[in-house]
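> Fold the stuff below for me.
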Amino acid sequence: MSYIKAGQDANGEDIKLHYTDQGQGKPVVLIHGWPQNHEAWTYQLGELPKHGLRVIAYTRRGFGNSSKPFEGYNYDTLADDLKVVLDTLDLQDVTLVGFSMGGGEVARYMSRHGGARVAKVAFVSAVTPFLLKTDDNPDGVPQPVFDDIQANIAKDRFDFLQSFGKDFYGVGVLSKPVSQAVLDWSFGMASLGSHQATVACAHAFAETDFRPDLATINVPALVIHGDEDKTVPIKNSGARMTEHLKQANYLVYEGAPHGLFITNKDQLNRDLLAFVAGS
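As a prediction, the model looks like this:
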């Protein structure tokens, strides 16, 4: 396994981020969502490097095989971890692709680190611009929705993760867009996360306002969202992104749920390849 050191925890232990690096060419960095790890990008890692791209995917702290410190799950720290990845691998002219929670890391990195090393950004089913309903964000998600998530994690995190996975992929009584094997695979990834990371990151993506971060982005941007996303509803996220991005191409995937990197993998791969290539 390959790891990148991202500082130390409060006890002086090294924090290591598990990553994979595939192919040669223009660099693309894939940032996974909550509560999975970088292996969620399996169909992108298996396809994008075939087209002259160097594709890097890493697991954020607290999840998968990365280190699991008790602290550091705010977006400033997570953006700093992303910077360490780009700096350590000395990547230039990067396309950042953030899925769900990972879209927040993209936005915060661009503002906090001035977009260093980055040529383009893509937001896929992202939590940006701001999920929580507040006085100045009246169309956001009400606080009780996030309170229920935290309560269910506290009650039985593993039962929550199994139920969450069904909504994630749009599985219902009549809708079976993915197999039971995919649900089991996703649950396995999610269950590897630490309890603290799962809880703290849920607070982070629910409560962080990325509108100021998005206003700093001056590179070409791609926004992709499914109109049947029940996890991060399109009206709270994708549909509002072009209000905040100066150069954004907005693609709506009809009938797609949150986990469209699986359900719409071929479509997503085509769109990412076209975006990186410049069309």
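
> okay, CA-based contacts and neighbour counts for the rest of this
OK.

> Centre-most residue in the chain?
Gly102 (2.4 Å; C-alpha atoms, centre = their mean).

> could you point out which element follows the helix or strand harbouring Ile149?
Assigned by DSSP states H and E, Ile149 belongs to helix 143-168. Where DSSP H and E defines the elements, the next helix or strand beyond helix 143-168 is helix 180-191.

> Would you mark the buried spots in that following helix?
183, 186-191 (16 or more other C-alpha atoms under 10 Å).

> can you give me the angle the helix or strand just after it makes with helix 143-168?
Using DSSP H and E, the next helix or strand after helix 180-191 towards the C-terminus is helix 195-207. Per axes from the mean of the first three to the mean of the last three C-alpha atoms, to 10 degrees, the angle that helix 195-207 makes with helix 143-168 is 110 degrees.

> how far is helix 195-207 from where the chain is centred?
13 Å (C-alpha atoms, centre = their mean, to the nearest Å).

> Equivalent analysis for stretch 160-172, please.
Distance, centroid of stretch 160-172 to centroid of chain: 17 Å (C-alpha atoms, centre = their mean).

> again with stretch 95-107
The answer for stretch 95-107 is 5 Å, by C-alpha atoms, centre = their mean.

> gap between the two ends of that stretch?
13 Å (C-alpha to C-alpha, to the nearest Å).

> go on, stretch 127-144?
Start to finish, the residues bounding stretch 127-144 are 17 Å apart (C-alpha to C-alpha).

> who touches it?
With C-alpha atoms under 8 Å, 6 or more residues apart in numbering as the test, stretch 127-144 has contacts from 100-101, 103-104, 107, 205-211, 214, 232, 236-238, 240-241, 244.

> this one as well, want them side by side:
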Amino acid sequence: MSTIKVKDGTEIYYKDWGTGQPIVFHHGWPLSADDWDAQMMFFLAQGYRVIAHDRRGHGRSGQSANGNDMDTYVADIAELTAALDLKDAIHIGHSTGGGEVIRYVAKHGKGRVAKTVLISAVTPIMIKNEHNPDGVPMNVFDEIRQGTGFNRAQFFYDFPIAFYGWNREGATVQEGIKHNWWRQGMMGSVKAHYEGIKAFSESDFTEDLKSVEIPVLVLHGEDDQIVPFNQAPKAAELLPNGKLIAYPGFPH
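Okay, the predicted model is just below:
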């Protein structure tokens, strides 16, 4: 296994294949680098260097008791990209990983990142508050916390139904994908997953988005039941060099 040890001693697992311009993939909650396998294989065949990590507390990375917050996730990425000496990189983030990408680029990525892609991202902020009145109410995240913290095996088995839109008319559950989602989730730390809910729901990426001048492509399905589509136009509007592509009927 390839790992680096970051400053607090936590080991971060990563995959690093190929040569050429690097593409760095950032996974969503509560998954792992394995969620990007198909995309990594595709871009590897196109001559890119492909890298994906397991966020701390997820997958094969260390299950640290602390640091399950967005700023620490991003600091871990900064250490990883420095250790691998990644330059002219393309960073692609899904869901929580989208928030991780934009904050990494804003805080640490100057001179290292060429462009980024945010897919179904939690940017600019998910939680409903006075500044985000059409956000997701806190009670929704409290229900996710309850299921994750105290009934995780069953909760993670059920969660992919809405995640992939299999509850829509005519949709067919793909059992292999469902079980692989569950496998990835159950590899991680229940404490990290529980605390990570605050990280993805309450982190405010408004200023990060405003400060990123490189090209950013925002992709979002209009039938996303996890991160509502209304996030995407807000993020694209805040970006100095952003472009939004919406996908009618697509899930998370």
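
> After superposing, what score do the chains get?
Between these two chains, after superposing, the TM-score reads 0.96 (TM-score structural alignment, normalised by the length of the second structure); 252 aligned residues with a C-alpha RMSD of 1.3 Å.

> could you show me where the helices are in the second structure, in order?
With DSSP state H as the definition, the second structure shows helices at residue ranges 37-45, 70-83, 96-108, 138-150, 152-158, 160-163, 175-187, 190-202, 206-211, 231-238.

> okay, these, which one's buried deepest?
Comparing the helices of the second structure by mean neighbour count (mean count of other C-alpha atoms under 10 Å), helix 96-108 ranks first with a mean of 25.

> average distance between it and the first structure?
By mean C-alpha distance after the TM-score superposition for the first structure, the fitted helix 96-108 of the second structure averages 1.3 Å away from its aligned residues in the first structure.

> Would you check the span in the first structure matched by that helix?
Residues 101-113 of the first structure are where helix 96-108 of the second structure lands when matched by TM-score structural alignment.

> Run through who's touching that stretch.
By C-alpha under 8 Å, 6+ apart, the list of residues contacting stretch 101-113 of the first structure reads 31-34, 75-76, 78-80, 82-83, 96-98, 115-116, 121-124, 126-128, 205, 210, 213-214, 216-217.

> swap in stretch 27-41 of the first structure?
Outside stretch 27-41 of the first structure, the residues that reach it (C-alpha under 8 Å, 6+ apart) are 19, 53-60, 63-64, 91-103, 105, 186, 189-190, 193, 198, 201-202, 261.

> quick one: Thr96 of the second structure from Glu202 of the second structure, how far?
11 Å.

> Same question for Arg152 of the second structure.
Taking C-alpha to C-alpha, one finds Arg152 of the second structure at 21 Å from Glu202 of the second structure.

> report the longest strand in the first structure, please.
strand 14-22 (DSSP state E).

> Can you name every helix or strand that it contacts?
In terms of contacts (3 or more C-alpha pairs under 8 Å, 6 or more residues apart in numbering; DSSP states H and E), strand 14-22 of the first structure is packed against strand 2-8, strand 53-58.

> do you know how far the residue lying closest to Tyr3 of the first structure once chain neighbours are set aside is from Asn65 of the first structure?
Closest residue in space to Tyr3 of the first structure, ignoring its immediate chain neighbours: His18 at 4.5 Å, by C-alpha to C-alpha, 6 or more residues apart in numbering. Using C-alpha to C-alpha, His18 of the first structure is found at 6 Å from Asn65 of the first structure.

> what touches both of those two?
Going by C-alpha under 8 Å, 6+ apart, residues that sit against His18 of the first structure and also against Asn65 are Thr59.

> Mean deviation, the helix holding Ile149 of the first structure versus the second structure?
Mean for helix 143-168 of the first structure is 1.4 Å (mean C-alpha distance after the TM-score superposition for the first structure).

> how about that helix, aligned to which bit of the second structure?
Counting by TM-score structural alignment, helix 143-168 of the first structure corresponds to 138-163 in the second structure.

> against the second structure, where does stretch 198-218 of the first structure fall?
Taking TM-score structural alignment, stretch 198-218 of the first structure hits residues 193-213 over in the second structure.

> Show residues contacting the longest strand of the first structure.
Here strand 14-22 of the first structure has contacts from 1-9, 38, 45, 49, 54-61, 64-69, using C-alpha under 8 Å, 6+ apart.

> Could you rerun that using 6 Å?
2-8, 54-59, 65-67 (C-alpha atoms under 6 Å, 6 or more residues apart in numbering).

> which among those residues end up buried?
3-6, 54-59, 65-67.

> got the residues you listed as JSON lines, with distance to Ala256 of the first structure columns?
Converted to JSON lines, those look like this (distance: C-alpha to C-alpha, whole Å):
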{"residue": "Tyr3", "distance to Ala256 of the first structure": "33"}
{"residue": "Ile4", "distance to Ala256 of the first structure": "34"}
{"residue": "Lys5", "distance to Ala256 of the first structure": "36"}
{"residue": "Ala6", "distance to Ala256 of the first structure": "35"}
{"residue": "Arg54", "distance to Ala256 of the first structure": "27"}
{"residue": "Val55", "distance to Ala256 of the first structure": "24"}
{"residue": "Ile56", "distance to Ala256 of the first structure": "25"}
{"residue": "Ala57", "distance to Ala256 of the first structure": "23"}
{"residue": "Tyr58", "distance to Ala256 of the first structure": "25"}
{"residue": "Thr59", "distance to Ala256 of the first structure": "25"}
{"residue": "Asn65", "distance to Ala256 of the first structure": "29"}
{"residue": "Ser66", "distance to Ala256 of the first structure": "30"}
{"residue": "Ser67", "distance to Ala256 of the first structure": "33"}
